[in-house]
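Participant: make a model of this:
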Amino acid sequence: MNPSTAFATVVVDELIRSGVREAVLAPGSRSAPLALALAAADRDGRLRLHVRIDERTAGFLALGLIRGTGLPVPVVTTSGSAVVNLHPAVLEASHSGLPLIVLSADRPPELRGSGANQTTDQLKVFGSAVRLFHELGTPAKQLGQVAYWRSQISRAVSVAVGARTFDPGPVQLNCPLVEPLVPTDDGEWPEPLDGRSTGPWTSVHAAAAQPSAVAPGPKTVVVAGDGASQAARLAAEAGNWPLFAEPSSRARIGPSVISAYRLLLGATSLGEEIERVLVFGHPTLSRPVAKLLARPEVEVVVVAPTGLWADAGRQANSVVTGLEVIGADQTDWLARWQQADQLARPAIDKVLSDGLTGPAIAAIVGESVGADGMLVVASSNPVRDLDLAPVVPIRTVANRGLAGIDGTVSTAVGAALANAGATYALVGDLAFLHDANGLVIGPAEPRPDLRIVVVNDNGGGIFSTLEQGDSSHADHFERVFGTPHGVDLAALCAATHIPYLLAETPDALRAALTRTVAGIDVIEARVDRSAHRTLQADLHNAVSELRLDGAQAAE
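Facilitator: The predicted model follows:
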């Protein structure tokens, strides 16, 4: 066995021993030893391999698999620009705390700086975005290599999952590989390639985090951002406090949820009474919430079990790893929010029911997915539209670390591959086009059951609702913000053999969503981008006109 083959055999085996069950590969020559070792492991049923021709797609596919399984996932690339195409996924993994393991094949050091083909400086190419960088030395046929390789792999996996640091995130292992890059008869290896047990070379155990006590007193709300988990719901219910939960928080369920929190904060006096906020996860959707968290008179307690914490308003009074709620609020504080929510909901739903709009589509999709389904939602308008819906599936996945639209289709494919049942995706047209390569899946690759609903407003719809969408900027808005594209989505789907359907009414969309999800299909729903700004104003006015001040809501 030659050095590169021995290296790849040991690395893949140690990844599996360390808990890896899914792996993603983009093809290349220099990465051939790792590709062959992964294919052999897939053949033997030790892991499941996914091959993609586009490295950016491969990276986001790995993120979807991580979000679906909770386990670390390696992505393997060849050398050169292939590695750099992983950068968007690495950044999303870094900001979302996802254990992505980059195995970047490389030329040996003596070829760097020589103009050799596909050779560039890959050392620390992702900068501070990775939790660990290590260049595994050029494989050589000598004693001690196996222990070095296995020790470094088990260390990298433990860092990626945050076993000791409570700060999970991506890691990069740069792998200089020497020819021959395919198996050859090179005689016996000088030491056994097997590990010393059935588990990882080094077992790393986490230290226990101690929760902090919090008692009733101040008028408290719980804000659950992306990735908050059920801990936010449990805290809100234990304290008898209102819960403002974003769709991807996985906490938007139960009696404490205030579905119209975003509009109520901006249109009622209840928000002005808030004295304390308990923040879980990474809240990013709502300007009213951002303003609340930036108010200097409000006590902000951030619950961050791992890594860095969210504090965009720079007003956090304390950061804790967990909460133990001591007693429940016995006042009518939660009841007033619940009553306001119940009064506002019909007014909001009336606005949403007026034809095929982004929020109406999101509400229909959320209802169709149901409590047991999984929904992947794109950034920009779709996730904000879903935030207005009365029903949001508890298993909602979104790339909210950096809130980019890139890689959404591939993330959805990865999440669906990790999901036992049907998975849905709600994306805008630009997010869909940005990752259309995510639909390119080879005939030998595992295929998920995934239904993608594309809300097509022919451009950058979210800008219509922001400052740029004001009529004073109309001269240049359409070209530099609206960015119409006119792409025929039916033809695009046909090019990748993906079944396609156009839903032109709410009833047609509901009917399309009732079909069994088998394989990948796409439903397009077209909306009028010019109506977005008016719709947002109508929603705000519908709630404001109810005059839901604290006294009236309590009656």
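
Participant: CA atoms for contacts and neighbours, from now on please.
Facilitator: Fine.

Participant: please enumerate the strands of the stretch 151-300 of the chain.
Facilitator: Here the stretch 151-300 of the chain has its strands, by DSSP state E, counting those that start in this stretch, at 171-176, 212-214, 220-224, 243-245, 276-280, 299-303.

Participant: so which of those is the most packed in?
Facilitator: With neighbours taken as mean count of other C-alpha atoms under 10 Å, the strands of the stretch 151-300 of the chain reach their highest mean count in strand 243-245, at a mean of 29.

Participant: same for that strand, what does it pack against?
Facilitator: In terms of contacts (3 or more C-alpha pairs under 8 Å, 6 or more residues apart in numbering; DSSP states H and E), strand 243-245 is packed against strand 220-224, helix 230-239.

Participant: any chance of the ones you listed in JSON lines, with distance to residue 462 too?
Facilitator: Putting these into JSON lines (distance: least, C-alpha to C-alpha, whole Å) gives the following:
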{"stretch": "strand 220-224", "distance to residue 462": "23"}
{"stretch": "helix 230-239", "distance to residue 462": "29"}
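
Participant: residue 260: which of the strands of the stretch 151-300 of the chain is closest?
Facilitator: strand 243-245 (8.5 Å; C-alpha to C-alpha).

Participant: now find how far off-centre the closest one is within its chain.
Facilitator: Offset of strand 243-245 from its chain centre (C-alpha atoms, centre = their mean, to the nearest Å): 19 Å.

Participant: who touches it?
Facilitator: When contacts are defined by C-alpha atoms under 8 Å, 6 or more residues apart in numbering, strand 243-245 is touched by residues 221-225, 232-233, 236, 251-252, 256-259, 261.

Participant: quick one: what helix or strand has the nearest residue to residue 175 once chain neighbours are set aside in it?
Facilitator: Using C-alpha to C-alpha, 6 or more residues apart in numbering and skipping the chain neighbours, the partner closest in space to residue 175 is residue 105 (4.7 Å). Element membership for residue 105 (DSSP states H and E) is strand 100-106.

Participant: all helices of the stretch 401-550 of the chain, in order?
Facilitator: 408-417, 429-434, 474-477, 489-495, 506-513, 532-544, 550-554 (DSSP state H, counting those that start in this stretch).

Participant: out of those, deepest packed?
Facilitator: Comparing the helices of the stretch 401-550 of the chain by mean neighbour count (mean count of other C-alpha under 10 Å), helix 408-417 comes out on top with a mean of 30.

Participant: this one as well, want them side by side:
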Amino acid sequence: MTSADANWNHFWSRLIISELVRQGVRYFCISPGSRSTPLTVAAAQHPQARSAIFYDERAAAFHALGYARACGKPAALICTSGTAAANYYPAVIEAAQENIPLVILSADRPPELRDSGANQTIDQVKLFGAYVRWFFDLPAPDGQMDPAFVLRTVDRLLAHSDSGPVHLNCMFREPLAPEDIRLPEGYNQSIQRWEESARPWTRYEKGRTILNEETLNAVIRRINQAENGLVLLGRLNPNQDNEAVVQFCERLGWPVFADITSGWRLSKDLPHAIPYYDWLLSAEQPHFDTVVHLGGRYVSKRLMQLLEKNKPQLYYHIDDTGQTIDPVSVVTARLLVAPDQFCRQALPLMADRKPAQATLHLKNRSEKVGRILDETLHETDALNQPLLSRIVSELLPADGALFLASSLPVREMNWFGSAGKNWLPVAANRGASGIDGTVASAAGFAAGLEQTVTLLIGDLALLHDLNSLLILKNNEQPVIVIVENNHGGGIFHFLPIVEYDAVFESFFATPHQLNFEHAAKMFDLPYFTARTPAELRDVYQQTLKTRRSALIEVTTDRSENAKLHKTILQRIKERL
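Facilitator: Next up is the predicted model:
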């Protein structure tokens, strides 16, 4: 008998972890706890399981979310009973909203201790409600049940995980440590074929959905006949076939509005891209008769308002998740196929087009906006928030990636980012658009990509996830944190509440006078400040060379930032 099978708890836990590994789950985010001991030991002893330890379950869950967002494969979370799993909830919601795989293994008390006043015991049954794609309450291990049942349950769990989070609640009785209690002969006989192989008990094979020929022909015929079309790139997975998307945009000739989370907004290689479309929509209101929306959500509020006001006759939303992304009720057809797969299927049927007149017109005006931005943002030697976004977009290394906090940073990179790079992975937690877990998510994104990640984050989001700076110290892949410290909630300066002086500062802007030097020191992270564009460039490039995580703090003024936005908007309207 091996130590892993010292008792029923550890035998079942070995089955769970081994089957997860055989199904391709190799990354385990573990938070220490007693009731989860059998699961933790099984993960720690598996030679192919890669484990990371987290003191805070909320950070663990967001880290796992960032990892899966990057590579498309789920990480497994392991936690003890009680409120530990409840700390996963914000990340579970984000994963559900964005259809990101996530496997939750929560330990629990056995039935006789539930609803009994036993310590560290809450109702964990269906804890995450409708936000998980599948839930199962696994009985406490014993010798009466066929161990094949455990393997089959894990396989069913993973079969549902490709579209979002899943939850396996695992009951354990004591002893929880791997104490040697003699198990009966032949206790694993029913799974002998599994024990003697490296294959999963049951493999679920899922093919990629393709459109049938009749539907595809009808869609492409209408696209070919459209006179004034638009391609909208929403959030796209980093591991998709980019070449198919590029060829589709090139062949179609329509203007392309690329959201920052598509990975294409900062690229110089996307055909017919209109990088500053958000600013253009403040000066003119083009009407598109047909929209092809590839992928998920998009950030631009002006674009959403345009589509609501000038509803297109045809609006194809092409995404394989089946999720409704239609806040202004414009979608006329949903094609449940991956965007890159649709592009590959469509290309042989598409007519070769010259760039549309709308493309040439909008591209010319977008270039003018770029010149206005450069002129306006460099009128002072000091760093401001829009200039910070622009400089960061120019400095990103070709083999790097970008993670953006979901409040002002993601919006400002969409507005001000320069389009001079190759494609690179860009992500933000925009499913539920919370500010929690941003640092942990960025660290997970780096782990999943196995690349250096630059994180652009505001001061309040960093304060909210300050303890996750510890993850950066231990992360194999560096995360360079650039914090825009405007001493409060800068986003509120763009909302109507800014006019109400009696409540604005204290209850919405929530000012503080903190900086992050001592936080960086506490977590043993190199700390730098930058006050000018030259200082930012120098510090950032030095940090890249060290291959270490670091924190760079840039102090800006909330009120001045809002005024600068108004100046830019006024100049664009006057000059276009």
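
Participant: after superposition, what is the TM-score?
Facilitator: Here the superposed chains carry a TM-score of 0.92, computed using TM-score structural alignment, normalised by the length of structure 1; 532 aligned residues with a C-alpha RMSD of 1.9 Å.

Participant: what would the strands of the stretch 151-300 of structure 1 look like in TSV with distance to residue 408 of structure 1?
Facilitator: Compiled in TSV, those are given as follows (distance: least, C-alpha to C-alpha, whole Å):
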stretch	distance to residue 408 of structure 1
strand 171-176	21
strand 212-214	36
strand 220-224	22
strand 243-245	22
strand 276-280	24
strand 299-303	28
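
Participant: how close does the longest helix along structure 2 sit to structure 1?
Facilitator: Criterion DSSP state H: the longest helix present in structure 2 is helix 357-377. Aligned to structure 1 and superposed, helix 357-377 of structure 2 gives a mean residue distance of 1.6 Å (mean C-alpha distance after the TM-score superposition for structure 1).

Participant: that older thread, let me know which of the strands of the stretch 151-300 of structure 1 is the nearest to residue 7 of structure 1.
Facilitator: For residue 7 of structure 1, the closest of the strands of the stretch 151-300 of structure 1 is strand 171-176, at 9.3 Å, according to C-alpha to C-alpha.

Participant: what does the closest one correspond to over in structure 2?
Facilitator: Under TM-score structural alignment, the alignment places strand 171-176 of structure 1 onto residues 166-171 of structure 2.

Participant: the longest helix of structure 2 maps to which residues in structure 1?
Facilitator: Aligning helix 357-377 of structure 2 against structure 1 (TM-score structural alignment) gives residues 332-352.

Participant: and for that stretch, what's in contact with it?
Facilitator: Under C-alpha under 8 Å, 6+ apart, the answer for stretch 332-352 of structure 1 is 219, 240-242, 256, 258-261, 264, 270, 359-360, 390, 535, 538-539, 542-543, 546, 548, 550, 553-554.

Participant: give me the distance between residue 234 of structure 1 and residue 387 of structure 1.
Facilitator: Taking C-alpha to C-alpha, to the nearest Å as the measure, residue 234 of structure 1 falls 20 Å from residue 387 of structure 1.

Participant: with neighbour numbers in mind, choose between these two.
Facilitator: More neighbours surround residue 387 than the other of residue 234 of structure 1 and residue 387, with 25 against 18 (other C-alpha atoms under 10 Å).

Participant: residue 510 of structure 1 versus the more buried one, what's the distance?
Facilitator: Distance, residue 387 of structure 1 to residue 510 of structure 1, using C-alpha to C-alpha: 19 Å.

Participant: what does residue 240 of structure 1 give?
Facilitator: In terms of C-alpha to C-alpha, residue 240 of structure 1 sits 36 Å off from residue 510 of structure 1.

Participant: residue 390 of structure 1 matches what in structure 2?
Facilitator: Matched by TM-score structural alignment, residue 390 of structure 1 corresponds to residue 418 in structure 2.

Participant: tally of neighbours for its match?
Facilitator: When neighbours are counted by other C-alpha under 10 Å, residue 418 of structure 2 comes out with 24.

Participant: got the contact list for it?
Facilitator: Here residue 418 of structure 2 is in contact with 266, 390-391, 393-394 (C-alpha under 8 Å, 6+ apart).

Participant: and in structure 1, which of those remain?
Facilitator: Checked against structure 1 using both residues aligned by TM-score structural alignment, their matches' C-alpha atoms under 8 Å, the contacts of residue 418 of structure 2 keep these contacts: residue 390.

Participant: dump the contacts of residue 418 of structure 2 to TSV, plus distance to residue 312 of structure 2.
Facilitator: Output for the contacts of residue 418 of structure 2, formatted as TSV (distance: C-alpha to C-alpha, whole Å):
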residue	distance to residue 312 of structure 2
266	27
390	32
391	36
393	32
394	35
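
Participant: may I ask which of the contacts of residue 418 of structure 2 has the most neighbours?
Facilitator: Busiest of the contacts of residue 418 of structure 2 [other C-alpha under 10 Å] is residue 266, holding 29 neighbours.

Participant: picking up where we left off before, does the residue nearest to residue 175 of structure 1 touch residue 75 like I think?
Facilitator: No. Taking C-alpha atoms under 8 Å as the definition, residue 105 of structure 1 is not a contact partner of residue 75, at 10.7 Å.

Participant: before we move on, which element is the residue nearest the centre of structure 1 in?
Facilitator: In structure 1, the centroid-proximal residue (C-alpha atoms, centre = their mean) is residue 399; its distance is 2.9 Å. Using DSSP H and E, residue 399 of structure 1 is not contained in any helix or strand.

Participant: OK, contacts around the residue mapped onto it from structure 2?
Facilitator: Structural alignment (TM-score structural alignment) places residue 399 of structure 1 against residue 429 in structure 2. If you count contacts by C-alpha under 8 Å, 6+ apart, residue 429 of structure 2 has them with 94, 404-406, 438.

Participant: if you set the cut-off to 7 Å instead, what comes out?
Facilitator: Going by C-alpha atoms under 7 Å, 6 or more residues apart in numbering, residue 429 of structure 2 touches 94, 406.

Participant: check residue 316 of structure 2 too.
Facilitator: Residue 316 of structure 2 is in contact with 291-293, 331-334, counting by C-alpha under 7 Å, 6+ apart.

Participant: and what of residue 500 of structure 2?
Facilitator: Contacts for residue 500 of structure 2 (C-alpha under 7 Å, 6+ apart) come out as none.
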